[in-house]
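> take a look and give me a structure for this.
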Amino acid sequence: MFQCLNRSPSRFTLPDLTAVTEPVFKLRTNPRQEQAYRNIKQWFKDLRVYPEAKERKFLSHAFDLYAGLSFPDADVEHLETCIAFFLWAFSFDDLSDEGEFQSKPDRVQVGVDISMEVLNHPELPPPKFKYAAMLHDIWRRFRSTASPGACNRFKKAVESWMKSQVEQAANRSWNTVPSVDEFIILRRRTIGGEIVEAMVEYSLDIKIPEHVWDHPVLVGLSRAAIDIMTWPNDLCSFNKEQADGDLQNLVFCVMLEQNVDLQSAVDIVTKMLATRVDDYVTLKAQMPSFGSEVDVELATYFKALEHYVQGTVVWYYESPRYFRGMDVT
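Next comes the predicted model:
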């Protein structure tokens, strides 16, 4: 099954993925980034999620830059929550990706169950499980200003993301590589795409009627945007993940399904990304009107979502999480 992996070259060429997305997804930086990060950095340190050395390495991944690029118009209060969201999401994700829960779906499920109690019973004190304690505070911050619809979407999205962590841990434990189509659907959940969308709503207190989100064009735009922010992650994290023996990556799926070598798979995924950008443009041109007030809110939302997508792709190159010790030019 894994013969094509054995004949892969020791190196591959990764194109500038930011150039693929930049014509449609523009980049800006939030000038309040440093101010927001000071408070949240201390918040994270006080929780003592990691020992000091591991905490220092984790915080070196530039999550403050990520939030500054992804939420360029958020005020300080909302930006603090967005940074806290990144610290929580990436630390919890690392538990199953490379930490003590890796390939242990039963242990991931325990963490999921504790975390879901936080969402279902926010009036209770924060639990001792530190990752759920982070979520407890983020959920409090989110609910303080977000619309009921955004709160509902955030809660459902977190539950879906956490279930996907269990599924992915099971795939790792069984050494299972899904088909490309299956993986793309699962990957939209493991990247936390729907949580991101709720965070974009929250960041600017956007209020859009519930029925609007079910329109086929908006559903299509959502899926396209999530794919566009996700597939560059698989390309940029490939080297890190293959070093960890992690096959849950779109590049691996393409290699196995199409029986091609590494460079060919990288090129195929890059072309898939360019096609997905075109899909987004086509769908956006088909956006119907929902009335002047809703249209203004939607325009604000999609502009913010596009900033998030490009900020994410740029951050993949800027963060030592993926290219530590490398000169990325």
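
> contacts, neighbours, all on C-alpha from now
Will do.

> burial of residue 30, as a residue count?
Neighbour count of residue 30, defined by other C-alpha atoms under 10 Å: 18.

> Three-state assignment for the residue lying closest to it once chain neighbours are set aside, please.
Leaving aside its chain neighbours, residue 30 sits nearest to residue 72 (3.9 Å; criterion: C-alpha to C-alpha, 6 or more residues apart in numbering). Recorded secondary structure, residue 72: coil (DSSP: H, G, I helix; E, B strand; the rest coil).

> residue 72 and residue 307 touch, don't they?
Yes. Assessed by C-alpha atoms under 8 Å, residue 72 is found in contact with residue 307 at 7.4 Å.

> please provide the structure for the following sequence as well, for comparison with the first:
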Amino acid sequence: MTSPARPVFDSETRITIPETALTLPALRHPDHAEIERANQHYIRTHLWNLYRSEEEAQNNLRDRHAQWACLANPNGHSERVRYHAYWVSAFFLIDDALSDPNWHGSSTHAADTIVSELVSVLEGDLTAPGSGGGPYKKVAAMVLEPILEGMGPGLRARFLADMRRYIHEYRAEVALRATGKVPDFDTYMAMHTASGCDAVTTLVEYGLQIDLTGAFRAHPALHELKRIVHDNFILVNDLFSFHREHSQGDYTNALSVLVLAEGMQLQDAIDKVCHLIRETETRFIKKSGEMLTSALGADPDIRAYVEEMAYAFSASSQWSYETPRYHNGERGVTRFPSGSATLTRDRITYASAK
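Take a look at the predicted model:
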């Protein structure tokens, strides 16, 4: 079921963010400063000309994409976490190009062009830098090639399948936005789980230099754990990115969906999303504890993965509340914010952020 898209609020609006009381600790990769410097060089060298303006390019340097990879994979091999960081920066750019209507207007033609370039890479056309192909094809080929070279056949096949789902679901979202509709909440969560979450958690395996392809076939608990982490990724991101996406006319966000398709008031939607965020942590702690104390925990690769997924889980909150991307170009807050805040068209201001 879909509902008409429209602004969720029109002017300055006071909201309250409930206390989430999340307990899983964050950990940053020991080489995070070096990885950040390398990633900033990567953005300047390979992505700069794809941004719409110098200001926009500078903003993406400021947003510190590399810290997402460093928080999500703190025990990963340094070179692999660096490639993960390049992937994050490239796909934030692609995410903006596909999800922000200001990039492609009301027509889906520009989005179709981007999608076709990405699909050609995922079908095996890893175009060498500087050779034929559109700009997004070149960026995708450059960022994916070293990652794919470092994966065994099983992990590589899963990662490529993850990326195909990511592109397919993003294209479906662009098409849905073109209709002026938003989906119901359950449909929205299923779409967003497919649009990137699987690829992120597969990169955790890549960073740890393990391949759990056989284990995923044999143990449903691994899929259950991933789904909990994916739910958290979506909900936390949507809480922090809501004002940014809303200002762009993008209503494929959990808060907008709950208001527009489920009939909630904005404050009730915020309360529900924060409740679900707390609930995902409770579910993760329970499921991971069961896995680590069962026979699965005796497998060193599974144990390493489950323990690293706890950091991937906390990375979602840590990066989202500290990055300038979601804080009006300013340094983010130092803890998960709670209490009163003010929403305007393009920013959120916390009354008591620390």
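
> can you pull the TM-score for these?
Remark: TM-score between the superposed chains equals 0.88 [TM-score structural alignment, normalised by the length of structure 1]; 322 aligned residues with a C-alpha RMSD of 2.5 Å.

> need the overlap of contacts for residue 72 and residue 307 of structure 1.
residue 28 (C-alpha atoms under 8 Å, 6 or more residues apart in numbering).

> the helices in the stretch 151-300 of structure 1, which residues?
Applying DSSP state H, counting those that start in this stretch to the stretch 151-300 of structure 1 gives helices spanning 180-190, 193-203, 216-236, 238-243, 250-258, 262-285, 292-318.

> so the fourth one matches what in structure 2?
Put plainly, it is helix 238-243 of structure 1. Here helix 238-243 of structure 1 aligns to structure 2 at residues 242-247, judged by TM-score structural alignment.

> give me the mean deviation of the matching stretch from structure 1.
Stretch 242-247 of structure 2 differs from its equivalent in structure 1 by a mean of 1.4 Å after superposition (mean C-alpha distance after the TM-score superposition for structure 1).

> quick one: distance of that stretch to the chain centre.
Offset of stretch 242-247 of structure 2 from its chain centre (C-alpha atoms, centre = their mean, to the nearest Å): 15 Å.

> over to stretch 111-131 of structure 1?
The mean C-alpha position of stretch 111-131 of structure 1 is separated from the chain mean by 21 Å, C-alpha atoms, centre = their mean.

> what is the burial count for residue 158 of structure 2?
The burial count for residue 158 of structure 2: 16, using other C-alpha under 10 Å.

> quick one: what helix or strand has the equivalent of residue 68 of structure 1 over in structure 2 in it?
Aligning on TM-score structural alignment places residue 68 of structure 1 opposite residue 70 in structure 2. Element membership for residue 70 of structure 2, per DSSP states H and E: helix 66-72.

> which helices and strands does the helix or strand following that helix pack with?
Later in the chain than helix 66-72 of structure 2, the nearest helix or strand by DSSP H and E is helix 78-99. When contacts are defined as 3 or more C-alpha pairs under 8 Å, 6 or more residues apart in numbering; DSSP states H and E, helix 78-99 of structure 2 sits against helix 32-42, helix 66-72, helix 101-104, helix 109-122, helix 135-149, helix 153-178, helix 198-208.

> how about 10 Å then?
helix 32-42, helix 54-62, helix 66-72, helix 101-104, helix 109-122, helix 135-149, helix 153-178, helix 198-208 (3 or more C-alpha pairs under 10 Å, 6 or more residues apart in numbering; DSSP states H and E).

> that helix vs structure 1, mean deviation?
Superposed on structure 1, helix 78-99 of structure 2 shows a mean distance to its aligned partners of 0.9 Å (mean C-alpha distance after the TM-score superposition for structure 1).

> counting neighbours, what do you get for the residue nearest to residue 30 of structure 1?
21.

> looking at it, it is touching residue 309, isn't it?
No. Residue 72 of structure 1 lies out of contact with residue 309 (C-alpha atoms under 10 Å); the separation is 11.7 Å.

> any residues in contact with both of the two?
Listed contacts common to residue 72 of structure 1 and residue 309 are residue 27; contacts here mean C-alpha atoms under 10 Å, 6 or more residues apart in numbering.

> flag every buried residue along the match of helix 238-243 of structure 1.
Neighbour-count burial for stretch 242-247 of structure 2, counted by 16 or more other C-alpha atoms under 10 Å, picks out 242-246.

> and stretch 237-246 of structure 2, how far out from the chain middle?
12 Å.

> follow-up on the earlier one: export the buried residues of stretch 242-247 of structure 2 as a markdown table, with columns for distance to residue 79 of structure 2.
Below are those laid out as a markdown table (distance: C-alpha to C-alpha, whole Å):
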| residue | distance to residue 79 of structure 2 |
| --- | --- |
| 242 | 33 |
| 243 | 34 |
| 244 | 32 |
| 245 | 33 |
| 246 | 36 |
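
> residue 303 of structure 1 matches what in structure 2?
Checking TM-score structural alignment: residue 303 of structure 1 goes with residue 307.

> returning to what we had before: as CSV, the helices of the stretch 151-300 of structure 1 with distance to residue 113 of structure 1 would be great.
Shown next, in CSV, are these (distance: least, C-alpha to C-alpha, whole Å):
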stretch, distance to residue 113 of structure 1
helix 180-190, 17
helix 193-203, 18
helix 216-236, 26
helix 238-243, 27
helix 250-258, 28
helix 262-285, 35
helix 292-318, 29
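
> just those helices: most buried one?
Stretch with highest mean neighbour count among the helices of the stretch 151-300 of structure 1: helix 193-203 (a mean of 24; mean count of other C-alpha atoms under 10 Å).

> still on that earlier bit, average distance between the helix holding residue 70 of structure 2 and structure 1?
Helix 66-72 of structure 2 sits 2.2 Å off on average (mean C-alpha distance after the TM-score superposition for structure 1).

> name the helices or strands packed onto that helix?
helix 32-42, helix 78-99, helix 198-208, helix 300-322.
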